[in-house]
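**Q** Here is a sequence together with a model predicted from it:
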Amino acid sequence: MDTATKPKHIGRNISRIRELRGMKQEALATAIGVSQQSVSNIEGSETVDEEKLQAIAEVLGVTADGIKNYSDEAVFNIIGNTVNNHDNASFFQYQPTFNPLDKLVDAYEENKKLYERLVQAEKEKVEYLEKLLKGK
């Protein structure tokens, strides 16, 4: 049995990082100045020349070494070690630093004042129109 380590598939790593970034092949192709088919060929290649790798790394926001040494396991370990509570509901808990009822009462009072100003403006408009009609 051969115990030699299998070489990294650089093209597959580029594809995985691109997908994690939410980027399409067309966008990467445009950014590095090649066709989408070229990007597809690069992602299918086990090796990529250093110049292209550097350009791709810059567009993806990683280093060339980051692409070479990329592994899905490392990403999953980082995510697993970063999130302590696996209950996703904890991400959506909201603890305001103010009393929401106070804010609601303030909004009601503000609306009341605006309504009173609107009614007053309408009264003034009616008075002005009546004065214009009497003047004729």
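**A** Arrived safely, thanks for sending. Residues are numbered from 1 along each chain as shown.

**Q** From now on I want contacts and neighbour counts done on CA atoms only, so please keep to that.
**A** OK.

**Q** ok now the helix or strand harbouring residue 123, how far from the chain's centre?
**A** Residue 123 is located in helix 100-135, with elements delineated by DSSP states H and E. Put simply, helix 100-135 sits 42 Å off its chain's centre (Cα atoms, centre = their mean, to the nearest Å).

**Q** and if you look at stretch 7-16?
**A** The answer for stretch 7-16 is 25 Å, by Cα atoms, centre = their mean.

**Q** For that stretch, buried residues please.
**A** 9, 10, 11, 12, 13, 14, 15, 16 (16 or more other Cα atoms under 10 Å).

**Q** Check stretch 35-52 too.
**A** Of the residues in stretch 35-52, those buried (16+ other Cα under 10 Å) are 35, 36, 39, 42, 43, 44, 47, 48.

**Q** Quick check: helices, which of the buried residues of stretch 7-16 are part of them?
**A** 10, 11, 12, 13, 14, 15, 16 (DSSP state H).

**Q** wait, the fourth one sits on residue 70?
**A** Yes. With contacts counted by Cα atoms under 8 Å, residue 13 reaches residue 70, the gap being 6.1 Å.

**Q** Most widely separated two among the ones in helices among the buried residues of stretch 7-16?
**A** Spatial extent of these (Cα to Cα) is set by the pair 10 and 16 at 9.9 Å.

**Q** wait, what's in contact with the nearest residue in space to residue 47 that is not next to it in sequence?
**A** Spatial nearest neighbour of residue 47, chain neighbours left out: residue 10 (5.5 Å); criterion: Cα to Cα, 6 or more residues apart in numbering. By Cα atoms under 8 Å, 6 or more residues apart in numbering, residue 10 lies in contact with 43, 45, 46, 47, 48, 67, 68.

**Q** Okay, one more to line up with it:
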Amino acid sequence: MAQHTTHLGEKIKGVREMLGIKQDALAIELGDDWNQKKVSMLEAKAEIDPALLEKVAAALKVPKEMIENYDRQNAINFFSSTYTFNDNSSPQVNEIGTQFNINPLEKMLEIYKEKEVLFERMLKDKDEMIAKLESLMKKS
């Protein structure tokens, strides 16, 4: 009997696709040394360092356990049995009162807004550092 193996790269891909996030967008979230090709290579790996898995989970804004426990067939079964859609493909509230609606464009806008806030904070920190250095130079 074949032993069941966990392919974390495929699980990352499944969660990423379920969230409607492209590889390019994930690369942006992971940092400057990441690109679409590197994300693709990551998704091809069966084993992933726990620290990197944690970083990917943070970039996807999900708990790492969601990635570790992701099962494509269970996700398909869950969504097909839980959510119903009308002709406009907009989600309806189901019998347990849950509504599922992930808009990839809204998700990207949210990511870009977070990046903008981070960039503005970095610029402010840079300006403060320059001011401190200038004051130290004047004292010398």
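**A** Looks like it came in fine. Just so we're clear, the structure is a prediction, and the values are computed from it rather than from any experiment.

**Q** ok, back up a step: between the buried residues of stretch 7-16 of the first structure, which sits nearest residue 112 of the first structure?
**A** residue 16 (56.3 Å).

**Q** For that closest one, give its distance to residue 9 of the first structure.
**A** To residue 9 of the first structure, residue 16 of the first structure is 11 Å away according to Cα to Cα, to the nearest Å.

**Q** Check residue 92 of the first structure too.
**A** 38 Å.

**Q** what do we get in the first structure for residue 26 of the second structure?
**A** Aligned against the first structure by TM-score structural alignment, residue 26 of the second structure finds its counterpart in residue 28.

**Q** From residue 8 of the first structure, how far out is its match?
**A** Residue 28 of the first structure is 21 Å from residue 8 of the first structure, by Cα to Cα.

**Q** Looking for the alignment partner of residue 13 of the second structure in the first structure.
**A** By TM-score structural alignment, residue 13 of the second structure lines up with residue 15.

**Q** Report the contact partners of that match.
**A** Counted by Cα under 8 Å, 6+ apart, residue 15 of the first structure has contacts residue 43.

**Q** and the nearest residue in space to residue 12 of the second structure that is not next to it in sequence, helix, strand or coil?
**A** Leaving aside its sequence neighbours, residue 12 of the second structure sits nearest to residue 67 (Cα to Cα, 6+ apart; 5.9 Å). With DSSP: H, G, I helix; E, B strand; the rest coil as the basis, residue 67 of the second structure sits in helix.

**Q** Check the burial of the counterpart of residue 67 of the second structure in the first structure by counting its neighbours.
**A** Counting by TM-score structural alignment, residue 67 of the second structure corresponds to residue 67 in the first structure. Look at residue 67 of the first structure: counted by other Cα atoms under 10 Å, it has 24 neighbours.

**Q** In this structure residue 67 of the first structure contacts residue 12, no?
**A** No. With contact defined as Cα under 8 Å, residue 67 of the first structure does not count as touching residue 12 (9.4 Å).

**Q** which residues are in contact with stretch 57-68 of the first structure?
**A** For stretch 57-68 of the first structure, using Cα under 8 Å, 6+ apart, the contacting residues are 8, 10, 13, 14, 17, 18, 21, 28, 31, 32, 53, 54.

**Q** buried residues in it?
**A** For stretch 57-68 of the first structure, by 16+ other Cα under 10 Å, it's 57, 59, 60, 63, 64, 67, 68.

**Q** Out of those residues, flag the one nearest to residue 3 of the first structure.
**A** Distances from residue 3 of the first structure to these, taken by Cα to Cα, are shortest for residue 68, at 20.6 Å.

**Q** where does that closest one sit relative to residue 31 of the first structure, distance-wise?
**A** For residue 68 of the first structure, the distance to residue 31 of the first structure - Cα to Cα - is 20 Å.

**Q** Of all residues in the second structure, which one is nearest the centre?
**A** Centroid-nearest residue in the second structure: residue 60, 1.5 Å away (criterion: Cα atoms, centre = their mean).
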